[in-house]
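Visitor: missing the sequence, but the structure's below:
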């Protein structure tokens, strides 16, 4: 993963499929936060819908295939949001011998 200081990747791409980046503060970052939140809510709804079909013993094969599509899309969206948020986490400092000693003493 390439680290870009002061920028965050947006949850959408350009028209030609390239990743888009913006400053971490500002209007577009707020829009990106809202988009990620919306994606998570859609994931929850897709999972509820798929589980409803799976629990319904009268569901036909077509409905179960649709449930699999819901779960596939939900998984893709959840992975994207996790990756985006992971990219914004601060980099971990490498553990040194003194850090390991401090952990053992605790």
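Guide: Structure received. Please read these numbers as outputs of a predicted model, since none were measured by experiment.
Visitor: only C-alpha atoms for contact and neighbour calcs from this point on.
Guide: Will do.
Visitor: residue closest to the middle of the protein?
Guide: residue 81 (1.5 Å; CA atoms, centre = their mean).
Visitor: now that residue: how far from residue 39?
Guide: 8 Å (CA to CA, to the nearest Å).
Visitor: about what we covered before: in three-state terms, label the residue nearest to the centre of the chain for me.
Guide: Using DSSP: H, G, I helix; E, B strand; the rest coil, the structure places residue 81 in helix.
Visitor: also the one 10 residues further on?
Guide: Secondary structure of residue 91, reduced to three states by three-state DSSP: coil.
Visitor: comparison target below:
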């Protein structure tokens, strides 16, 4: 049986997993649908953010709200990617985490 990371957490914040080999079970379809909603929400939030930043200079409150919502959307997108990645065949550690940290250090933290 395969374990699938679900796109929701338990009441105490721990990850929830589904043990199944079926991609057609009710919970698998529910998880697929929720992942699609989460990714769609992230896309719409990104469009809104780009539009807002292009039209005006947002207030501090608007920026804080945008950062909070973008953080939530990024958390959801990472969870979807991890869930889908865990279902792919393992090919070994390619050092992607170290490369990501290097990019962040170089491009974002100046």
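Guide: Structure received. These figures come from a predicted structure and were not determined experimentally.
Visitor: quick TM-score on the pair, please.
Guide: After superposition, the two chains reach a TM-score of 0.71 (TM-score structural alignment, normalised by the length of the first structure), with 90 aligned residues with a CA RMSD of 2.1 Å.
Visitor: rewinding a little: show me what the residue nearest to the centre of the first structure lines up with in the second structure.
Guide: Using TM-score structural alignment, the equivalent of residue 81 of the first structure in the second structure is residue 80.
Visitor: same check, this time on residue 17 of the first structure
Guide: By TM-score structural alignment, residue 17 of the first structure lines up with residue 13.
Visitor: tell me where the first structure has helices.
Guide: Here the first structure has its helices, by DSSP state H, at 27-55, 61-87, 97-105.
Visitor: okay if I get those helices as CSV plus distance to residue 11 of the first structure?
Guide: Formatted as CSV, the helices of the first structure follow (distance: least, CA to CA, whole Å):
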stretch, distance to residue 11 of the first structure
helix 27-55, 6
helix 61-87, 7
helix 97-105, 36
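Visitor: of all those helices, which one is nearest residue 10 of the first structure?
Guide: Residue 10 of the first structure sits nearest to helix 27-55 of all those, at 6.0 Å, using CA to CA.
Visitor: gap between the longest strand that the second structure contains and the chain center?
Guide: Taking DSSP state E as the criterion, the second structure has its longest strand at strand 2-9. From the chain centre to the centre of strand 2-9 of the second structure is a distance of 13 Å (CA atoms, centre = their mean, to the nearest Å).
Visitor: what packs against it?
Guide: strand 15-20, helix 26-55, helix 60-86 (3 or more CA pairs under 8 Å, 6 or more residues apart in numbering; DSSP states H and E).
Visitor: the ones you listed into CSV, with extra columns for distance to residue 99 of the second structure?
Guide: Below are those laid out as CSV (distance: least, CA to CA, whole Å):
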stretch, distance to residue 99 of the second structure
strand 15-20, 26
helix 26-55, 24
helix 60-86, 16
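Visitor: which of these sits closest to residue 100 of the second structure?
Guide: helix 60-86 (13.4 Å).
Visitor: so which bits of that closest one are buried?
Guide: 66, 69, 70, 73, 76, 77, 79, 80, 82, 83 (16 or more other CA atoms under 10 Å).
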